[in-house]
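# After the sequence you'll find the predicted model.
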Amino acid sequence: MIIAVPKEIMEGENRVAIVPDVVSKLIKKGFEVRVEKNAGLKAGFPDEKYLNAGAKIINDVEELYQNANIVLKVQRPIIHPAKGKHELELIGKGKLLISFFYSLHYPDVAKKAADLGVDVISMDAIPRTTLAQRMDALSSQANIAGYKSVILAANYLHKIFPMMMTAAGTISPAKVVIMGAGVAGLSALGTAKRLGAVVEVSDVRPQVKEEVQSLGGKFIEVPTDESMQDASGYAKEQSEEFLRKQKELIFKHITEADIVITTALIPGKKAPILVTEEMVKNMRPGSVILDMAVEFGGNCELSEKGKVVEKYNVTIIGEPNLPSLVPYHASEMYARNLLNLIDYSSKDGNFIHNMDDEIIGGATIVKDGKVVHEKTKALLQN
């Protein structure tokens, strides 16, 4: 089978789906790998490295897709600016696309794929099970995003992170509040602690308290009788009453913070508002908010996607694609996730699209001209 790796065309995307090290591993498994010219350049992987690993470099994306069986991408398909056609049209009928797809946010793209006969496995739909852990691209990229969120916020803060005892006096450590203790939040916590900050973490799931404390964070606990996570381990949508209680409790913590990092996402839903305009008004002048959920509506009422804005003397960072700011390692980790997925479901250079398999079936959005992902299908029927 032929695997095609195109250059990412979404604005601000610097990652590449496959890195040279993974190319050689795929070839050993019996696949042929073709890479679009300069596909890995922004991530730090020039064409020469792909050639040395055994890939073929293809100049034109339409030629790249022509004989491909599997297309590996990072971002969901969009209209190709140079070709004037949707990437799904360029890929063509009978091919398998594996990428982040976010069909619960973009169900119409799933319908388009079905109409065009393009099969889709979505990396954001990989089940959160022990067996699927090596393929969990959401977690690998969230890890990178959590790290980068702290570095970026620190760059805008007018203070240093660690406590310093100097001849001129003692400098107090920065205070960081993190909203959400998922993979991104815990990565941010670890990074902020390594830089010397005092870190507080809020999460709707009481069961993450021990993880937060084990990394040196203080847990902001909201008393509740509700179950706050779904069967897959993701945070679920909370009641209005719970959100009201949460906002009251964290108001004091947020308004005393130097940096607030928000990470709360609910699959298929608009991100919940955790930081209100009133909270921002009461924050210290010069403090920083970084909204990691800005791509899906944002956790801060005042954040703007793709912009750094200043409101009430508070800097609010709305960077929608933090992993893309660390493209070398983000690409490496994503490529390994893809390799593990392909390795799991292939034999002698052939990918076996087994819909009865828990991982492959669970992550498949479109198969044989039909939207088969139940939640996506339900959105399209409503």
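Here it is on my side, so go on.
# Every contact and neighbour count from this point should use C-alpha atoms.
Will do.
# Relative to its centre, which residue of this structure is most distant?
Ala167 (43.9 Å; CA atoms, centre = their mean).
# where along the protein do the helices fall?
Here the chain has its helices, by DSSP state H, at 20-28, 47-53, 61-66, 87-91, 107-116, 137-156, 183-194, 209-214, 240-255, 277-281, 327-344, 358-363, 374-381.
# how far out from the middle of the chain is the fourth one?
Offset of helix 87-91 from its chain centre (CA atoms, centre = their mean, to the nearest Å): 23 Å.
# Next up, a structure to set beside the first:
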Amino acid sequence: MKIAVLKEQAAGESRVAATPETVKKFIALGAEMAVEAGAGESASCADADYAAAGAAVGTRDETLKGADIVFGVQGPDPASLGGAAPGAWIVASLNPFGERARVDAYAAGGYEALAMEFMPRITRAQSMDILSSQSNLAGYKAVLDAAGEYGRVFPMMMTAAGTVSAARVFVMGVGVAGLQAIATARRLGAQVSATDVRSATKEQIQSLGAKPIFVENVAGIEGEGSGGYAGEMSPEYQAAQAELVSGHIAKQDIVITTALIPGRPAPRLISAAQVASMKPGSVIVDLAVEQGGNVEGAVAGEIVTVSGVKIVGHRNVPGRLAADASALFSRNLFNFLSAFWDKEAGKPMLDAEIGDAIRLTQGGAVVNQRLLA
């Protein structure tokens, strides 16, 4: 069983799908590991460290030759996979809804594509969940990015020259990224509030020392989605939330938005009028900008100033913490495959619950029900 670790080809991608730590663990299971030269360079993983862990380091062609499993952070170009074994598994974050043509190409090439972001959110799969591990880092980094753009300090400071008020931070969307953003902003001394369409998050917000901002007693709320994600909001809820948020957001120094709905464009949470209501010098960080954005006026890959407010739209926020993001991502992959490793067969054997959830292609066809619906 040969596992190939490829150097990422996507622009701006600094992460790597396996570190020397996980390479060593896979070898201990009985796998043969091959790493493309330079694959971990931008994530502080040197070729020499991979070699010391027992991997063969070589060219892309050498790495792929006879590979039974191909690792990537983002899905590799199907045309670049020549030399991999027939039916090889492609294990990566594959963006199935946004890159459907690539999924079809994996099927046409006879590959078995496994989308790690489709990992079911069940107890036994928590250690395999790349969305949680990467979102956790994104929430942390979002606060640091906001602090870097904000022209003032976060904590209240009492000095001989007078008192500096604490920054007011508002987090919209309290999933993994939002919770980490709340915790990080609190650690920096900010006055933090947060909102979400899921009522169950209120206690989580309070447990982190932040103030929950919630719409109450509105009929038709559909915020509780499946798999731990938020669902669609009803028109009644959207109207009530817009009224509540408009009054609150005008008083904030920093807003961080994190709301995503799988397979659909990110919900619009902040309008241009709401941006204009904020004080000049305020900062908004839109973590959903690559999926269409939560903020009107946000631009993917750019920091723009609208009505005196900076709107931060960095792409691939976890990749801005490449070393830690790679370490967590690679452990997710190891936890996944090692849980199904059959020692007698010398390879992983997936069960139906997880295998059917993440398998996109098999036997030359697209087989995932989420893509066939």
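Arrived safely. Computed from a prediction, not measured in an experiment: that's the story for all the values here.
# Map the residue farthest from the centre of structure 1 onto structure 2.
Using TM-score structural alignment, the partner of Ala167 of structure 1 in structure 2 is Ala160.
# And for Ala132 of structure 1?
Across the alignment, which pairs residues by TM-score structural alignment, Ala132 of structure 1 is matched by Ala125 of structure 2.
# Does its match touch Met116 like I think?
No: counting by CA atoms under 8 Å, Ala125 of structure 2 does not reach Met116; the two are 10.8 Å apart.
# So if I had to pick from those two, which one is more boxed in?
Met116 (25 against 15; other CA atoms under 10 Å).
# got the contact list for the closest residue to that one other than its chain neighbours?
Take Met116 of structure 2 and drop its neighbours on the chain: the residue closest to it by CA to CA, 6 or more residues apart in numbering is Ser93, 5.3 Å away. Contact analysis of Ser93 of structure 2 by CA atoms under 8 Å, 6 or more residues apart in numbering lists 72-75, 115-117.
# hmm, try it at 10 Å
17, 71-76, 113-118, 130-131, 329 (CA atoms under 10 Å, 6 or more residues apart in numbering).
# now swap in Glu256 of structure 1 and tell me
175-177, 250, 282-284, 287.
# which residue lines up with it in structure 2?
Checking TM-score structural alignment: Glu256 of structure 1 goes with Lys251.
# what's the answer for Val118 of structure 1, then?
The alignment partner of Val118 of structure 1 in structure 2, by TM-score structural alignment, is Tyr111.
# Does its match touch Pro78 like I think?
Yes: taking contacts as CA atoms under 10 Å, Tyr111 of structure 2 lies within contact range of Pro78: 8.9 Å.
# ok, these two, which is more surrounded?
Tyr111 (28 against 17).
# residue contacts, the spatially closest residue to Asp77 of structure 2 that is not a sequence neighbour?
Leaving aside its sequence neighbours, Asp77 of structure 2 sits nearest to Arg102 (CA to CA, 6+ apart; 7.4 Å). Shown in contact with Arg102 of structure 2 (CA under 10 Å, 6+ apart): 75-79, 94-96, 108.
# what touches both of Ala125 and Met116 of structure 2?
Counting by CA under 10 Å, 6+ apart, the residues touching both Ala125 of structure 2 and Met116 are 332, 336.
# Alignment lookup: Ser277 of structure 2 to structure 1.
Per TM-score structural alignment, Ser277 of structure 2 is aligned with Asn282.
# how deep is Asp129 of structure 2 tucked in, by neighbour count?
Using other CA under 10 Å, Asp129 of structure 2 has 24 neighbouring residues.
# I meant Gly349 of structure 1, not that one.
Here the number of neighbours of Gly349 of structure 1 (other CA under 10 Å) works out to 17.
# Thought Lys28 was touching it, still the case?
Yes: with contact defined as CA under 10 Å, Gly349 of structure 1 counts as touching Lys28 (8.6 Å).
# quick one: the residue nearest to Asp77 of structure 2 from Met119 of structure 2, how far?
19 Å (CA to CA, to the nearest Å).
# and if you look at Lys141 of structure 2?
Lys141 of structure 2 is 24 Å from Met119 of structure 2, by CA to CA.
# just Trp341 of structure 2 next, same as before
Distance from Trp341 of structure 2 to Met119 of structure 2, by CA to CA: 17 Å.
# got it, and Ser127 of structure 2?
10 Å.
# Just want to know which of those two has more residues nearby.
Each of Ser127 of structure 2 and Met119 has its neighbours counted (other CA under 10 Å); Met119 has more, 23 against 17.
# got the contact list for Gly87 of structure 2?
Applying CA under 10 Å, 6+ apart, the residues contacting Gly87 of structure 2 are 67-69, 106-107, 109-113, 361-364.
# That one maps to what in structure 1?
By TM-score structural alignment, Gly87 of structure 2 lines up with Gly94.
# still on that earlier bit, farthest-separated two in the contacts of Ser93 of structure 2?
Spanning the widest gap among these are Pro76 and Leu131, at 18.4 Å by CA to CA.
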